[in-house]
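S.K.: When you get a sec, could you give me coordinates for this:
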Amino acid sequence: MKFEEIKSKAESYRADMTKFLRELVKIPGESAEEKGHALRIKEEMEKVGFDKVEIDPQGNVMGYMGTGSKIIAFDGHIDTVGIGEIRNWEFDPYEGYETDEEIGGRGTSDQLGGVVSAVYGAKIMKDLGLIKPDHTILVVGSVQEEDCDGLCWQYIIKEDKIRPEFVVSTEPTDGGIYRGQRGRMEIRVEVKGVSCHGSAPERGDNAIYKMADILQDVRSLNENDASEGNEIKGLVKMLDKKYNPEWEEANFLGKGTVTASQIFYTSPSRCAVADFCAVSLDRRMTAGETWEYCLEEIRQLPSVKKYGSDVTVLMYDYDRPSYTGLVYPIECYFPTWVLPKDHKVTLSLEEAYKSLYGEKRIGSKTTVESRVNRPLVDKWTFSTNGVSIMGRNGIPVIGFGPGAEAQAHAPNEKIWKDDLVVCAAVYAALPGIYASK
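M.R.: Okay, here's the model as predicted:
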């Protein structure tokens, strides 16, 4: 493997990657509105020499380098969140800015920068003849991740009939290699009541009061420990082998959490007892927790059992059309996934990184101090398309991407040019190392 040559090539594309990313930032592209991003990425892929570039019916842009039957894929979502309160920004989020070290703008870390590095990583592979004859490199710019992570890859796998040997997620990893994440699901709890005039509330059945009891139990589920004396044992119990056969990976990923994120109600007026109340629960799941388990856990809370058939616990669905108009409904369940530390893909990415850059995380002059003492192999706090690729479909996923997780969804979002270069180099080296194992 020509490691120094790979590093040199990646460095030579620093200006090209910077220009490409800055042009992407100038194109707004929130979920289901990514057409401008897709077309610009397709243009860049064609310019740098991809063998085939296409946009599928859902709107995912896919560039192929090589013609072998074995596919190694690099995924980066091309949608961004909105800008939020503009007064929190110190610069125009769509104009962005550039210094010798940084590129600022909405979507730089989360995660257009990853797409940029993947496109140029594939170009380096082609430049240096690093693609094996039996392999194809697939770079995917995927849609709607911010709205419904994994939906895009569920479509790619099930409808486009593409099943890679493994996928590199280019979500930001702050200089590290990430081999897993907690899962999540969106739960809705509904409570029925009976309305009456507010001057005599005893004549009705207040759905908001019932929900208040349920929310206290939900809070206990999140905050309690696992002591035998607790009627509601906290989610921390899943870190104990007494309760969870997958306790070791659960300790690696961290405990699950649950919190109320939205509340809704109906009432005839402000002078009446509420006859309905519902809440949304954001549930983060560690290893060993499934959607069935999590729904049943809520159904078994004392207050939920107390109110019996007046309470309904269910999972949300997602059916928003993509920018092409395609609707691909899916449950709002995003499974936990974790790639074993001794898996061939994990070891291959570690070898690629260490052969190029050594044993520790690196970064630019303003990021290296915060990175260098963190474990090289770690996990995400947030969720990625890995929930579908590996969580639903069992295809190995490994994470390595430019930027920082803490920049995601934040005002004044930025990325570091050094990260773009490092990731492009590591991507270029990875397939050959994997093929040699």
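S.K.: okay, CA-based contacts and neighbour counts for the rest of this
M.R.: OK.
S.K.: Mind checking what secondary structure Leu24 has?
M.R.: Taking DSSP: H, G, I helix; E, B strand; the rest coil as the rule, one finds Leu24 in the helix state.
S.K.: Excluding sequence neighbours, find me the nearest residue to Asn385.
M.R.: Beyond its immediate neighbours in the sequence, the residue positioned closest to Asn385 (CA to CA, 6 or more residues apart in numbering) is Gly150, lying 4.2 Å away.
S.K.: Next one: that neighbour from Arg283, what distance?
M.R.: Gly150 sits 17 Å away from Arg283, going by CA to CA, to the nearest Å.
S.K.: Centre-most residue in this structure?
M.R.: Thr384 (1.8 Å; CA atoms, centre = their mean).
S.K.: list the buried ones in whichever strand or helix holds Leu349?
M.R.: Using DSSP states H and E, Leu349 maps to helix 344-357. Buried positions in helix 344-357, judged by neighbour count with 16 or more other CA atoms under 10 Å: Val345, Thr346, Leu347, Ser348, Leu349, Glu350, Glu351, Ala352, Tyr353, Leu356, Tyr357.
S.K.: Show me which of those residues is closest to Lys379.
M.R.: Minimum distance to Lys379 across the buried residues of helix 344-357 is 12.2 Å, recorded for Thr346 (CA to CA).
S.K.: Helices of the stretch 1-150 of the chain, start to end?
M.R.: Ranges of helices in the stretch 1-150 of the chain, per DSSP state H, counting those that start in this stretch, are 3-12, 14-25, 35-48, 113-127.
S.K.: Tell me which of those sits nearest to Tyr94.
M.R.: Of these, nearest to Tyr94 by CA to CA is helix 14-25, at 5.6 Å.
S.K.: now stretch 290-304: how far from the chain's centre is it?
M.R.: Centroid separation for stretch 290-304 versus its chain: 25 Å, with CA atoms, centre = their mean, to the nearest Å.
S.K.: I figured Ala428 hits Ser117, correct?
M.R.: No - assessed by CA atoms under 8 Å, Ala428 is found out of contact with Ser117, at 9.7 Å.
S.K.: Find residues that contact each of these two.
M.R.: Between them, Ala428 and Ser117 share no contacting residue under CA atoms under 8 Å, 6 or more residues apart in numbering.
S.K.: In terms of helices and strands, where is the residue nearest to the centre of the chain?
M.R.: Per DSSP H and E, there is no helix or strand for Thr384.
S.K.: And Arg284, by the same measure?
M.R.: Per DSSP H and E, the secondary structure element for Arg284 is strand 276-285.
S.K.: got the angle between the following helix or strand past that strand and strand 276-285?
M.R.: Note on strand 276-285: by DSSP H and E, the next helix or strand toward the C-terminus is helix 291-299. Direction vectors for helix 291-299 and strand 276-285, defined by axes from the mean of the first three to the mean of the last three CA atoms, to 10 degrees, enclose an angle of 130 degrees.
S.K.: before we go on, could you also do this sequence so I can check it against the first one:
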Amino acid sequence: MDQLVDSLAIVEENEREIVAFLKRLIKTPSLSGEEGEIAGIVSDKLSELGYGVDVDGMGNVIAQRGKGEGKTILFDGHLDHIQPGAPEGWRHGPYDAEVVDGILYGRATVDMKGALAAMIYGCAAPEVEGRVVMTHVVHEETNEGVATKKIIEEKGLDIDACVLGEPTDLQLSVGQRGRCVIKITTKGATSHASMPELGVNALYLMTPIVDRIRDENQNLPTHPFLGQGSMAVTALRCLPGAGPIVPDHCEIEVDRRLVPQETLEGVLEEMRGLAPGAQVELLVDELKCYTGYTTEADQYFPGWIIEEDHWAVQESLGALTEGMSRKPDIIGWRFSTDGIATAGQLGIPSVGFGPGDPSLAHQPNEHISLDDVVAAAKGYCALAYRLAV
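M.R.: As a prediction, the model looks like this:
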């Protein structure tokens, strides 16, 4: 206990450094595929704090520390963030890192540079008997789990448990819905727009499909803890798409959120029933990394949940209670995380913990309490000390 107390004191002493480092991260734009500068900043800080550091071909930053005589615990986060959106939507510039009354404003304060700063400093404080592995990955916002899974498999990491640093408002997440992106295509025949009766408008063929998707949303399966699945049309494109031409090609993308009992095969069959006569397929995305590395990724990300009586949950609850002097609630995420790889695909016991209100992620005026960032650093310190044993 004394060693943990000493380690938590180190975190408190580093409060100004944590805040200064976080502000530097916020001032460094790192859109998906453009994470090179921030990867260098993070790598340098990790080395300065005594971690062993490696950057792989994708540009992911991997750090390790500890004696290696106990459990190996993965602390996972991502370097990238989404676009800030229209400047007029922000009271403070998205990359200005302005602080007002202890609140830091900026894109990625919540999702999830606040957690990165807290994690890096928090896990550096204690001496651990086991091993802490830290992954700061690229392209999570576009293809969550792909980079994390690649690191674990290619490096042959034997992970006993994973802590995901996505925002939980300092609570403990034990699961999430999964997701997939389905592309639906209708084919028609072109004609001059002045004579539409001579063509077959592919958009009109798509319209009843969109209506059925909207209506079916309320009938999707429900999980007792994670809630109901959902589906939403998020993109539409018609071709040729210019000039007075009736389109002969229309495609939509459907974001389908999955509860753990659902399968990809079942969802594809469901979509075919909603789109008779149309082409239905899983979307495949191409990842172009800042290093020049490219790969393709299926847009299927399975949901997951870990039971509350699992050792990783119970030890995490105890550690966080020690670290923050308050017991967190158990929650589930509505959004998707790298846990789809660690827990959903690889079966690694995973929990989530991070600073920031999840409802502020991806919003204009995204902001985070600096007190919560420091509290999270203490939480990560205690998690590293109590789990990596």
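S.K.: Who has more neighbours out of Gly150 and Arg283 of the first structure?
M.R.: Gly150 (30 against 23; other CA atoms under 10 Å).
S.K.: now do the same end-to-end measure for stretch 212-225 of the second structure.
M.R.: Stretch 212-225 of the second structure: ends 27 Å apart by CA to CA.
S.K.: try stretch 369-385 of the first structure
M.R.: Length of stretch 369-385 of the first structure, first residue to last, CA to CA: 29 Å.
S.K.: Let me see the residues that make contact with that stretch.
M.R.: By CA under 8 Å, 6+ apart, stretch 369-385 of the first structure touches 145, 149-153, 169, 171, 173-184, 253, 359-363, 405.
S.K.: Just the buried ones from those residues?
M.R.: Applying 16+ other CA under 10 Å to the contacts of stretch 369-385 of the first structure, the neighbour count classes 145, 149-153, 169, 171, 173-184, 253, 360-363, 405 as buried.
S.K.: mind checking what Leu383 of the second structure lines up with in the first structure?
M.R.: Aligning on TM-score structural alignment places Leu383 of the second structure opposite Leu430 in the first structure.
S.K.: Please read the previous query as pertaining to Gly145 of the second structure.
M.R.: In the first structure, Gly145 of the second structure lands on Gly150 (TM-score structural alignment).
S.K.: I figured that match was touching Val387, is that so?
M.R.: Yes - the pair Gly150 of the first structure and Val387 passes the contact test of CA under 8 Å, sitting 5.7 Å apart.
S.K.: Report the set of residues contacting both of those two.
M.R.: Phe334.
S.K.: Next, the angle from the longest helix along the second structure to helix 311-324.
M.R.: Longest helix of the second structure, by residue count under DSSP state H: helix 370-387. Helix 370-387 of the second structure and helix 311-324 meet at an angle of 130 degrees, taking the same axes, to 10 degrees as the criterion.
S.K.: Buried residues in helix 370-387 of the second structure, which are they?
M.R.: In helix 370-387 of the second structure, counting by 16+ other CA under 10 Å, buried: 370, 372-387.
S.K.: and what of stretch 34-42 of the first structure?
M.R.: Applying 16+ other CA under 10 Å to stretch 34-42 of the first structure flags Glu34, Lys35, His37, Ala38, Ile41, Lys42 as buried.
S.K.: Now the first one. Nearest residue, chain neighbours left out?
M.R.: Translated: Glu34 of the first structure. Glu34 of the first structure's closest residue in space is Asp79 (CA to CA, 6+ apart), at 5.7 Å.
S.K.: Could you tell me which of the contacts of stretch 369-385 of the first structure belong to strands?
M.R.: Ser169, Ile177, Tyr178, Arg179, Gly180, Gln181, Gly183, Arg184 (DSSP state E).
S.K.: Could you export these as JSON lines, including distance to Ser12 of the first structure?
M.R.: Shown next, in JSON lines, are these (distance: CA to CA, whole Å):
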{"residue": "Ser169", "distance to Ser12 of the first structure": "24"}
{"residue": "Ile177", "distance to Ser12 of the first structure": "24"}
{"residue": "Tyr178", "distance to Ser12 of the first structure": "27"}
{"residue": "Arg179", "distance to Ser12 of the first structure": "29"}
{"residue": "Gly180", "distance to Ser12 of the first structure": "32"}
{"residue": "Gln181", "distance to Ser12 of the first structure": "33"}
{"residue": "Gly183", "distance to Ser12 of the first structure": "38"}
{"residue": "Arg184", "distance to Ser12 of the first structure": "40"}
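S.K.: quick one: which of those residues is nearest to Gly104 of the first structure?
M.R.: Ser169 (21.5 Å).
S.K.: What lines up with that closest one in the second structure?
M.R.: Ser169 of the first structure maps onto Leu164 in the second structure, by TM-score structural alignment.
S.K.: quick one: which of the helices of the stretch 1-150 of the first structure is nearest Ile298 of the first structure?
M.R.: helix 113-127 (37.4 Å).
S.K.: Could you list every helix and strand that that closest one packs against?
M.R.: Where contact means 3 or more CA pairs under 8 Å, 6 or more residues apart in numbering; DSSP states H and E, helix 113-127 of the first structure is packed against helix 3-12, helix 14-25, helix 35-48, strand 70-77, strand 135-142, helix 417-436.
S.K.: now these as TSV including distance to Phe276 of the first structure?
M.R.: As requested, these are exported to TSV (distance: least, CA to CA, whole Å):
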stretch	distance to Phe276 of the first structure
helix 3-12	59
helix 14-25	43
helix 35-48	40
strand 70-77	38
strand 135-142	38
helix 417-436	50
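S.K.: quick one, which of those is nearest to Met62 of the first structure?
M.R.: strand 135-142 (4.6 Å).
S.K.: Give me the residues contacting the closest one.
M.R.: 38, 41, 59-79, 115, 118-119, 122, 131, 152-153.
S.K.: Recalculate using a threshold of 6 Å.
M.R.: 60-78 (CA atoms under 6 Å, 6 or more residues apart in numbering).
S.K.: how about the buried residues of helix 344-357 of the first structure in TSV, adding distance to Ser199 of the first structure?
M.R.: TSV is the format used below for these (distance: CA to CA, whole Å):
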residue	distance to Ser199 of the first structure
Val345	66
Thr346	65
Leu347	69
Ser348	70
Leu349	68
Glu350	68
Glu351	72
Ala352	72
Tyr353	70
Leu356	74
Tyr357	72
